[in-house]
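> Pasting the sequence and the predicted model now:
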Amino acid sequence: MTSLLQPGYAPFIVAIGIMIVIAVLESVTLLFGFSVTTHAGNLIAHQFDIDHAASGAETGFIGQLLGWLHVGRVPFLVLLALFLTGFAISGLLLQWVLHALFHFMLPPALAACIALPLTLLFVRKTGKPIGRLVPQEESSALSETDFIGRAVRIVTGEATQGNPAEARFVDEFGQAHYVRIEPEDAGVVFLRGQTVLITARVSASLYRAIKSPRHEP
């Protein structure tokens, strides 16, 4: 078999290396009771307004693509592993077949471009069934409508109506959630570090809030 150290294999060997690094990082963070991939998946779903429950939710092209790939529905670690595995296998196989039959390899960038759509289709077809096999604690899952009435702390920037800022809270199960918050009333400003009370949901990750009476000076 052709040596895997040849330049044509480079993007796909790198994908395998990234998968190993993610596995190690996930293992280390789990020792501290925190899943880095779960956190990343939640942030991506909120950032691109991915909401599988709301058929009328408006999302951009990237949000629609991520939703098509089951982001927000299947554990992000599963999707990431499928993507990197599919990319590595399809690319390595493509280059190996070309070298075995025609004695040449495609340039790495071109091979990666060919492997990418095959990888996305692979994730789409296998993500949901494999995700069902991963054990999850349903009792600790919160619906996004359950966020209403909760106190959250602004963690980045300042929030005004029409210009939301990111906020964070930890639920009763110890799971951290990140949402975008804007004031319910025009003219109100929420500052970084301020605690506010969620009153309404606008979209998949955007909520309106008021100043929390409990935390008034």
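Cool, got the structure. Just so you know, these numbers come straight off a predicted model, no measurement behind them. Numbering: from 1, shown residues only.

> Every contact and neighbour count from this point should use C-alpha atoms.
Noted.

> Provide a list of residues in contact with the most centrally placed residue in the chain.
Centroid check for the chain by Cα atoms, centre = their mean gives residue 41 as the closest residue, at 2.4 Å. Shown in contact with residue 41 (Cα atoms under 8 Å, 6 or more residues apart in numbering): 71, 72, 75, 76.

> So which of those sit within helices?
When DSSP state H defines the helices, the subset of these inside them is residue 76.

> Check the gap between the residue nearest to the centre of the chain and residue 47 for me.
In this view, residue 41 and residue 47 are 10 Å apart by Cα to Cα, to the nearest Å.

> repeat for residue 65
Distance from residue 65 to residue 47, counting by Cα to Cα: 13 Å.

> more neighbours, the two?
residue 47 (17 against 14; other Cα atoms under 10 Å).

> so what's residue 116 closest to, chain neighbours aside?
In space, and not counting its chain neighbours, residue 116 is closest to residue 87: 6.4 Å by Cα to Cα, 6 or more residues apart in numbering.

> putting a second one here so we can go through both:
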Amino acid sequence: MLDILLSDANFWFSIALATVAILFIIEIVGLVFGISMVGLLDDMPSSNIDVESSSILSFGSWLNLDRVPLLIWLVVLLTIFGLLGFVTNFATQSIANITLPVWVTLPFSAIVGTLLTSKVSVIIAAVIPKFQTSAIQNDDFIGAVAHITIGIASKGNPAEAKFTDDYAQPHYVLVEPFEDNELFKQGERIILVKKTTHSWLATRYQ
């Protein structure tokens, strides 16, 4: 059994599932001491991304990265990636008596796994509604104090901002300055004042 798990064809899929198991154990131990890793990656400071931040955020939204905590998204991805790799190798070996090369199974499992993870995240978000950005109405965002998490916001070039509502639920939104010549840098605090089609207009928090 161990030989199969550590074979060249299954090695990276075994690593993925082993990582999930280790993260699960760490989370259980953390809960014993009142610490949870869920949300930890979401609160880590991001590097200052000044280029194509809106495109990156749009792609992340397409993958539903904003629907669930990042750690949960990664665990789902690693689980699907690992299981998909094992199933693919088992199926090809059983049906055609061949073992596909790693350069075929790895990209296949990664791409299909990412697509499936984006779909599964929608289901998880429905089960854990407190992580959905749609949990409250947009009008309730007005006046919220947020801070820039990724990018530099300028007029016509929104950046990501995060705020926490009255129920301690985190929300991520795209913001740009209300004033034409204003700039919001990473870590700066702002106030949401108006919703546009694709982002929020904000003013600097005094």
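Here it is on my side, so go on. A quick note: this is a predicted structure, and the numbers were derived from the prediction, not measured.

> Work out the TM-score between the chains.
Put the two chains on top of each other and the TM-score (TM-score structural alignment, normalised by the length of the second structure) is 0.65; 193 aligned residues with a Cα RMSD of 4.2 Å.

> Quick one: map the residue nearest to residue 116 of the first structure onto the second structure.
Residue correspondence, TM-score structural alignment: residue 87 of the first structure in this structure matches residue 81 in the second structure.

> Could you pull up the contacting residues of that match?
13, 16, 109, 110, 112, 113, 114.

> residues contacting the last one?
Put plainly, it is residue 114 of the second structure. Taking Cα under 8 Å, 6+ apart, we find residue 114 of the second structure in contact with 63, 77, 81.

> The first one against residue 120, yeah?
What that stands for is residue 63 of the second structure. No. Using Cα atoms under 8 Å, residue 63 of the second structure makes no contact with residue 120, being 10.2 Å away.

> Looking at these two, which one has more neighbours?
Neighbours around residue 63 of the second structure and residue 120, counted as other Cα under 10 Å, are more numerous at residue 63. The numbers are 19 against 16.

> Setting aside sequence neighbours, what's the nearest residue to the more buried one?
For residue 63 of the second structure, the spatially nearest residue (Cα to Cα, 6+ apart) is residue 118, at 4.8 Å.

> Distance to residue 177 of the first structure for the contacts of residue 41 of the first structure - can I get that in a markdown table?
A markdown table is the format used below for the contacts of residue 41 of the first structure (distance: Cα to Cα, whole Å):
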| residue | distance to residue 177 of the first structure |
| --- | --- |
| 71 | 16 |
| 72 | 13 |
| 75 | 15 |
| 76 | 15 |
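
> Who wins on neighbours among the contacts of residue 41 of the first structure?
Of the contacts of residue 41 of the first structure, with other Cα under 10 Å as the count, residue 71 tops at 25 neighbours.

> what's the distance between that one and residue 181 of the first structure?
22 Å.

> Same question for residue 42 of the first structure.
For residue 42 of the first structure, the distance to residue 181 of the first structure (Cα to Cα) stands at 15 Å.

> Look at those two and report which has more neighbours.
Here residue 42 of the first structure and residue 181 are compared on neighbour count by other Cα under 10 Å; more neighbours surround residue 181, at 33 against 21.

> Alignment lookup: the more buried one to the second structure.
In the second structure, the residue matched to residue 181 of the first structure (TM-score structural alignment) is residue 175.
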